[in-house]
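A.B. asks: predicted model and sequence below, questions to follow.
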Amino acid sequence: MTYCVGMRMNAGLVFLSDSRTNAGVDHIGTFRKLNVFENPGDRVMVMMTAGNLSISQSIRQMLGDFVGSNGHSIWTAPNMFEAARVMGEAVRSVHDREAAQLKEFGIDFNVAIIFGGQIHGEKCRLFQIYSAGNFLESHDENTYFQIGESKYGKPIIDRVISPQTSLDEAAKCALISMDSTLRSNISVGLPLDLLVYETDSLAVTRFVVVDEKNQYFQMLRSTWGEQLKHVFEGIEAPAWEAMPTRASGPVRMPPPLTVAPVVTAPAPLQTVAQQFNH
């Protein structure tokens, strides 16, 4: 499996992907999932993939010289929307070539892509492309996309990221989101590819491979865990006496007739606060 996240802010774009493709007791696969298409001064485009690895690699290899029905390649598309259309057509081309054969072996045509960047003359843009080649674009109401094991890392992004977020803060948030996923799912693993793109730079200037020796990531993992525990411990425990309860109590399932009842005086329901007072 995998986890990738792409974020679009006013200041630029952040892309983060893991590199694990499968994880078993005696077999862990690692493949890079972040690819860059760069013509410095004209365009920078980033592609991250999840799903079937062979399909993803076929699309990536085809995309370099693929020409869409609009007559453009990703290198000549006048804007990112047209580049995303070329990407979608490349996905459909691979589907037409391979889907039927894969189906004979019980394998679904499964791929998800985050595609974003900037072409000279327009703003940064971010897209999510599906197996059918259709796509969505990120707007201010939804400033990020996730693919793969997205559920574990989503809450922190929802609470932090907005169009006004700085690139450094967004990169930190992406790494915390990844750490949450790494802790909860063995199918996601190091090393990570982190690319931070500043609006109008039209070149890749900030890229790092994050492995288990990366001091910042190790500091972030330990600090985030400690701070979460600190915040959790600072929240008061439930005040049971202040919560409304049903007069009939919980739903009780009767014992079978073969179980002899034990006749005792029923203890009155008691609140947590009352128990502590005793």
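C.D. replies: Sure thing, it's come through. Numbering: from 1, shown residues only.

A.B. asks: drop to CA atoms for contacts and neighbour counts, all remaining ones
C.D. replies: Noted.

A.B. asks: so which residues of the stretch 101-250 of the chain form strands?
C.D. replies: Using DSSP state E, counting those that start in this stretch, the strands assigned to the stretch 101-250 of the chain run over residues 111-119, 125-129, 135-137, 144-148, 192-198, 206-210.

A.B. asks: also this one, for the comparison:
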Amino acid sequence: MTYCVGLLLNQGMVCLSDTRTNAGLDNISTYRKMFTFEVPGERVIVIMTAGSLSVTQTTIARLHEAMDDEIATPETSITLAPTMLKVAQLVGNTLAAVRREIDEKLSMSQGASASMIVAGQRKGGGMRMFLIYPEGNFIEATDDTPFLQIGEHKYGKPILDRVVRPETGLQDAQKAVLLSMDSTLRSNLSVGMPLDLAVIEKDALQVTSRRRIEAGDEGFRAMSEAWSNALRDGFTRIAV
């Protein structure tokens, strides 16, 4: 299991993912689930993945292969696609094709499944963020719903519902996604450190800030404790 979250705000985009992959109680590994594709000054794309590792790794590999192809075109490469909508379509089509191929190879009746968040901006276009479903179709973040989640999302959703708005600043947005992740880490052992955090300022056309948060990170620990204390204090002050 995993947890990834992306915020689409007036000032930019904030993306956060964990790195735990759980294939059983005795087989827990760490794999990166956030991938960045940058042509500085022209476009930036962040892809976060959840689900079957075989599906997500193959999908990312094929996207890289299409980018590196000598005859790559806007119809095949996410770094040449004319719009972020076309990027989402390319990612969705690749994900769906990989999933179908792996499903055909599996002897078990239960097929492999995966989903992705695609966020980015190209020169001359606006910031856009999409949630790609296993079948390749997708939905887009909007002003009414300025965040998207994949994986084990239920524990981290309440704080996002309460505090995240399009006008939320990037500093507060980072706090929101980290506390959302903290709630998930506390409630589900299949989500784990380290964490990958990326911030993309509006019109920067590159990742403006990235951070790997390891287990035992003092800043994250202090934020977690402060949030727990604030919740306990608020709870005691509420009258029934």
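C.D. replies: Looks like it came in fine. Given the structure is predicted, the values throughout are model-derived calculations rather than measurements.

A.B. asks: got a TM-score for the pair?
C.D. replies: The TM-score (TM-score structural alignment, normalised by the length of structure 2) is 0.94; 236 aligned residues with a Cα RMSD of 1.7 Å.

A.B. asks: re earlier: export the strands of the stretch 101-250 of structure 1 to TSV and tack on distance to Pro163 of structure 1 and mean neighbour count?
C.D. replies: Shown next, in TSV, are the strands of the stretch 101-250 of structure 1 (distance: least, Cα to Cα, whole Å; neighbours: other Cα atoms under 10 Å):
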stretch	distance to Pro163 of structure 1	mean neighbour count
strand 111-119	15	26
strand 125-129	12	24
strand 135-137	14	17
strand 144-148	10	23
strand 192-198	13	22
strand 206-210	20	14
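
A.B. asks: so how far is Val87 of structure 2 from the residue in structure 2 that Ser222 of structure 1 lines up against?
C.D. replies: Correspondence of Ser222 of structure 1 to structure 2, assessed by TM-score structural alignment: Glu225. Distance of Glu225 of structure 2 to Val87 of structure 2, given as Cα to Cα, to the nearest Å: 39 Å.

A.B. asks: okay, those two: which has more neighbours?
C.D. replies: Each of Glu225 of structure 2 and Val87 has its neighbours counted (other Cα atoms under 10 Å); Val87 has more, 24 against 12.

A.B. asks: check contacts around the corresponding residue of structure 1 for that one.
C.D. replies: Matched by TM-score structural alignment, Val87 of structure 2 corresponds to Ala83 in structure 1. By Cα atoms under 8 Å, 6 or more residues apart in numbering, the residues touching Ala83 of structure 1 are His72, Ser73, Ile74, Ala77.

A.B. asks: redo that, cut-off 6 Å
C.D. replies: With contacts defined as Cα atoms under 6 Å, 6 or more residues apart in numbering, Ala83 of structure 1 is in contact with Ile74, Ala77.

A.B. asks: before we move on, which element is Asp103 of structure 2 in?
C.D. replies: helix 84-105 (DSSP states H and E).

A.B. asks: ok now that helix, how far from the chain's centre?
C.D. replies: 17 Å (Cα atoms, centre = their mean, to the nearest Å).

A.B. asks: likewise for stretch 19-26 of structure 2?
C.D. replies: 19 Å.

A.B. asks: give me the mean distance between the helix holding Asp103 of structure 2 and structure 1.
C.D. replies: Superposing on structure 1 and averaging over aligned pairs (mean Cα distance after the TM-score superposition for structure 1), helix 84-105 of structure 2 comes out at 1.4 Å.

A.B. asks: distance of Ile213 of structure 2 relative to Glu140 of structure 2?
C.D. replies: On the measure of Cα to Cα, Ile213 of structure 2 and Glu140 of structure 2 end up 28 Å apart.
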